[in-house]
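Engineer: A predicted structure for the sequence below; I have some questions about it.
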Amino acid sequence: MPLTDLTLDDCLAYRPEVPAPADFDDFWSRTLARGAAAPPVLRPVDNGLALVDTYDVTVPGFDGQPVRGWLRVPAGATGPLGCVVEFLGYGRGRGLPHENLLYPAAGHAHFLMDTRGQGWSAAPGGTEDPAPGPSGTVPGFLTRGVERPEDHYYRRLFADAARWTEAARALPMVDPDRIVVTGFSQGGGIALAVAGLVPGLAGVMPDVPFLCHIRRGAEIAPQPPYTEIAAYLALHRDRVDRVFTTLSYFDGMHFAARADAPALFSIALMDPVCPPSTCFAAYHRYAGEKAVEVYPFNGHEGGGRAHERLQLAFVRDRVG
């Protein structure tokens, strides 16, 4: 696979001047004020495992709409535990109760949010998107409600994620001061958004993050999901400025500039889905302590299992 974007030296020097909307902070304050917060509701489920306990969890998300997910903890744990809050990649849902055992096997709580309207959400027990807003004219989520930031799909999803992370602090077996957020691709973009919206996190691990420097992604990425934006604008030639104005409210660069938790990024130089310059644009803007692991000959899979070892060490260092 060839390089899909800039060389590493060029990426390290790439610092685009892309201003945030003037009302960015006010927009997100108003968004997160919608709907009253409430404690998470936990229901134990039989996962067939002896060493890990799983709970089906419901949390009020955007506008109070229910968001589902899993809590996994070492069997019999009473806490307080450090907690890894995880967000999922594009099109994925929360899966089955016995999946994703890495963090509970390491002794941490694992709080996995289902993504509204995606993946497993199509099955019973998933998170629906009951207020989808105006839909785009191409398949996918990037152009849903793209005419106005108030209607956009990712407004609802990022608000869900902020509420989900705050709910982790209310879990009886979790230490509220020892929470790390993470995610791969779309999940990495969501983790960056949460890092900019929720103070007091112990760490952030954006893994080949999506939704960073969105306009450049739409201009150069050869594979979806950024291609959804290009397809939409190929049909609606007069809406370019309006679309990118909306998407600027959801760009990881602007959340990164507001984040202060220690961060471990991963970026792959042959990534055709999240071109490395887009990820580096967010990395360079990140305001907190930060480190990046670069995978020169990998595509969107990034560091895979090898990177998980670094993430485990990062979590251990920050939550014990």
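Structural biologist: Perfect, thanks for sending it.
Engineer: C-alpha only now, for contacts and for neighbours.
Structural biologist: Noted.
Engineer: Check what contacts stretch 277-293 and list those residues.
Structural biologist: With contacts defined as CA atoms under 8 Å, 6 or more residues apart in numbering, stretch 277-293 is touched by 5-6, 11-12, 14-16, 208-210, 212-214, 216-217, 252-254, 256-267.
Engineer: ok, now with 7 Å
Structural biologist: With contacts defined as CA atoms under 7 Å, 6 or more residues apart in numbering, stretch 277-293 is touched by 5-6, 11, 14-16, 208-209, 212-213, 216-217, 252-253, 256-267.
Engineer: Could you give the separation between the terminal residues of it?
Structural biologist: Distance across stretch 277-293, first residue to last, is 14 Å (CA to CA, to the nearest Å).
Engineer: Likewise for stretch 34-53?
Structural biologist: 33 Å.
Engineer: do the same with stretch 3-17
Structural biologist: End-to-end for stretch 3-17, by CA to CA: 24 Å.
Engineer: for comparison:
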Amino acid sequence: MPSLDMPLEQLKQYMGRSPKPDDFDAYWAEALQELDATAPEPLIAPSAFQPPNAECFDLTFTGVRGARIYAKYLRPKGVSAPHPAVLQFHGYTGSSGDWSDKLSLVNLGFSVFAMDCRGQGGKSEDVGGVKGNTMRGQFIRGLDSGPKDLLFRHIFLDTAQLARVAMSMPEVDAERIGVQGGSQGGALALVCAALEPRIKRCVSVFPFLSDYKRVWEMDLAKDAYEELRMYFRLFDPRHEREDDIFRTLGYIDVQYLAERIQAEVLMGISLMDNICPPSTQFAAYNRIRSTKSHIIYPDFGHEGLPGFNDDAYLFLSKL
């Protein structure tokens, strides 16, 4: 088959290249303590969009560092008994999208929570407060301030806060929660399942934010990863701090959080993906210790994967 990465049999054994910080577990334990101390203060208000089969709300809650985070919240109309829910996460720079594309799950009896990431294309706040470059690029945001100020640390914690808010809703069954997303959303689905162990099912498609050093060595620091090349060119042109930079990015490398997942995972993997290369997808998949399965698309890149949405729908329906 055509290939832009290592052979499939090697991919199935690959465990990543980027360094894992020695204090990774302590770092995330402290981060979760900060989340525990952050009162979510959720507010909901009826949205302008009100279809005949669902009740739709604008939901806001407080994330770490005081940012107000926005999510669309949809629930089946007239249903008050506890029922399952799915949390959805969008691609890099995007937003939670249209209300109507979430109604198939509502029709199945699910509530749906779709979060806007801080400072991207939706309504959530990026409260800032870091040193260094803020012109563009979120996964390098905070590199010059230190690991605790990485913006994606906060976004990762936002996913767990959303899960906690959803689970606190009286109409939601906290034991039947799934997460779903592609690209950045695929990474955030894995992260949410890692940071909130009560998540039961996770759908992740070609996850972003995995194995940064492998992306660099494949000369694919472009498109979604372009800011890494930009950072080196502007702030470390001789790569004198390269080891330290990749170590710091290790705190927000989803392959290492994936080891914590207890949910059952379904992953879509595309072998011709030159945005989030296959080895970085497998780096995350191979570290998942819970029940897992993948569907491989040999000829597809970072694009729609035919039939996968149907498989994901059936996978989540088992909640």
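Structural biologist: Perfect, thanks for sending it. Computed from a predicted structure; not experimentally measured.
Engineer: circling back: out of the contacts of stretch 277-293 of structure 1, which are inside helices?
Structural biologist: Judged by DSSP state H, the subset of the contacts of stretch 277-293 of structure 1 located in helices is Cys11, Arg216, Gly217, Gly252, Met253, Ala256.
Engineer: Generate a PyMOL selection restricted to the buried subset of the residues you listed.
Structural biologist: Paste this into PyMOL to select the buried members of these, with burial taken from 16 or more other CA atoms under 10 Å:
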select buried, resi 11+217+252+253+256
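Engineer: What is the nearest of the ones in helices among the contacts of stretch 277-293 of structure 1 to Arg116 of structure 1?
Structural biologist: Set against Arg116 of structure 1, the nearest of these by CA to CA is Gly252 (19.3 Å).
Engineer: mind listing the helices for the stretch 201-319 of structure 2?
Structural biologist: Assigned by DSSP state H, counting those that start in this stretch, the helices in the stretch 201-319 of structure 2 fall at 212-217, 226-235, 242-249, 254-257, 278-285, 308-317.
Engineer: In structure 1, what stretch matches the shortest one?
Structural biologist: What that stands for is helix 254-257 of structure 2. Matched against structure 1 by TM-score structural alignment, helix 254-257 of structure 2 falls on residues 252-255.
Engineer: what's the matching stretch in contact with?
Structural biologist: Residues contacting stretch 252-255 of structure 1 (CA under 7 Å, 6+ apart): Ala20, Gly189, Leu192, Ala193, Gly196, Leu211, Cys212, His213, Ala281, Ala282, Arg285.
Engineer: Just give me the match in structure 2 for the last one.
Structural biologist: By TM-score structural alignment, Arg285 of structure 1 lines up with Arg287 in structure 2.
Engineer: Report how many residues lie close to its match.
Structural biologist: Other residues near Arg287 of structure 2 number 20, with proximity taken as other CA atoms under 10 Å.
Engineer: what do you get for Leu43 of structure 2?
Structural biologist: 12.
Engineer: Is it in contact with Thr62, as I believe?
Structural biologist: No - applying CA atoms under 7 Å, one finds Leu43 of structure 2 not in contact with Thr62, separated by 9.5 Å.
Engineer: can you pull out the strands in structure 2?
Structural biologist: 43-46, 54-62, 68-76, 83-89, 111-115, 172-182, 201-205, 264-270, 292-297 (DSSP state E).
Engineer: Would you mind finding the most buried of those?
Structural biologist: Per-stretch averages of neighbours, counted by mean count of other CA atoms under 10 Å, single out strand 201-205 among the strands of structure 2, with a mean of 29.
Engineer: and the angle from that one to strand 83-89?
Structural biologist: Using axes from the mean of the first three to the mean of the last three CA atoms, to 10 degrees, the direction of strand 201-205 of structure 2 lies 30 degrees away from that of strand 83-89.
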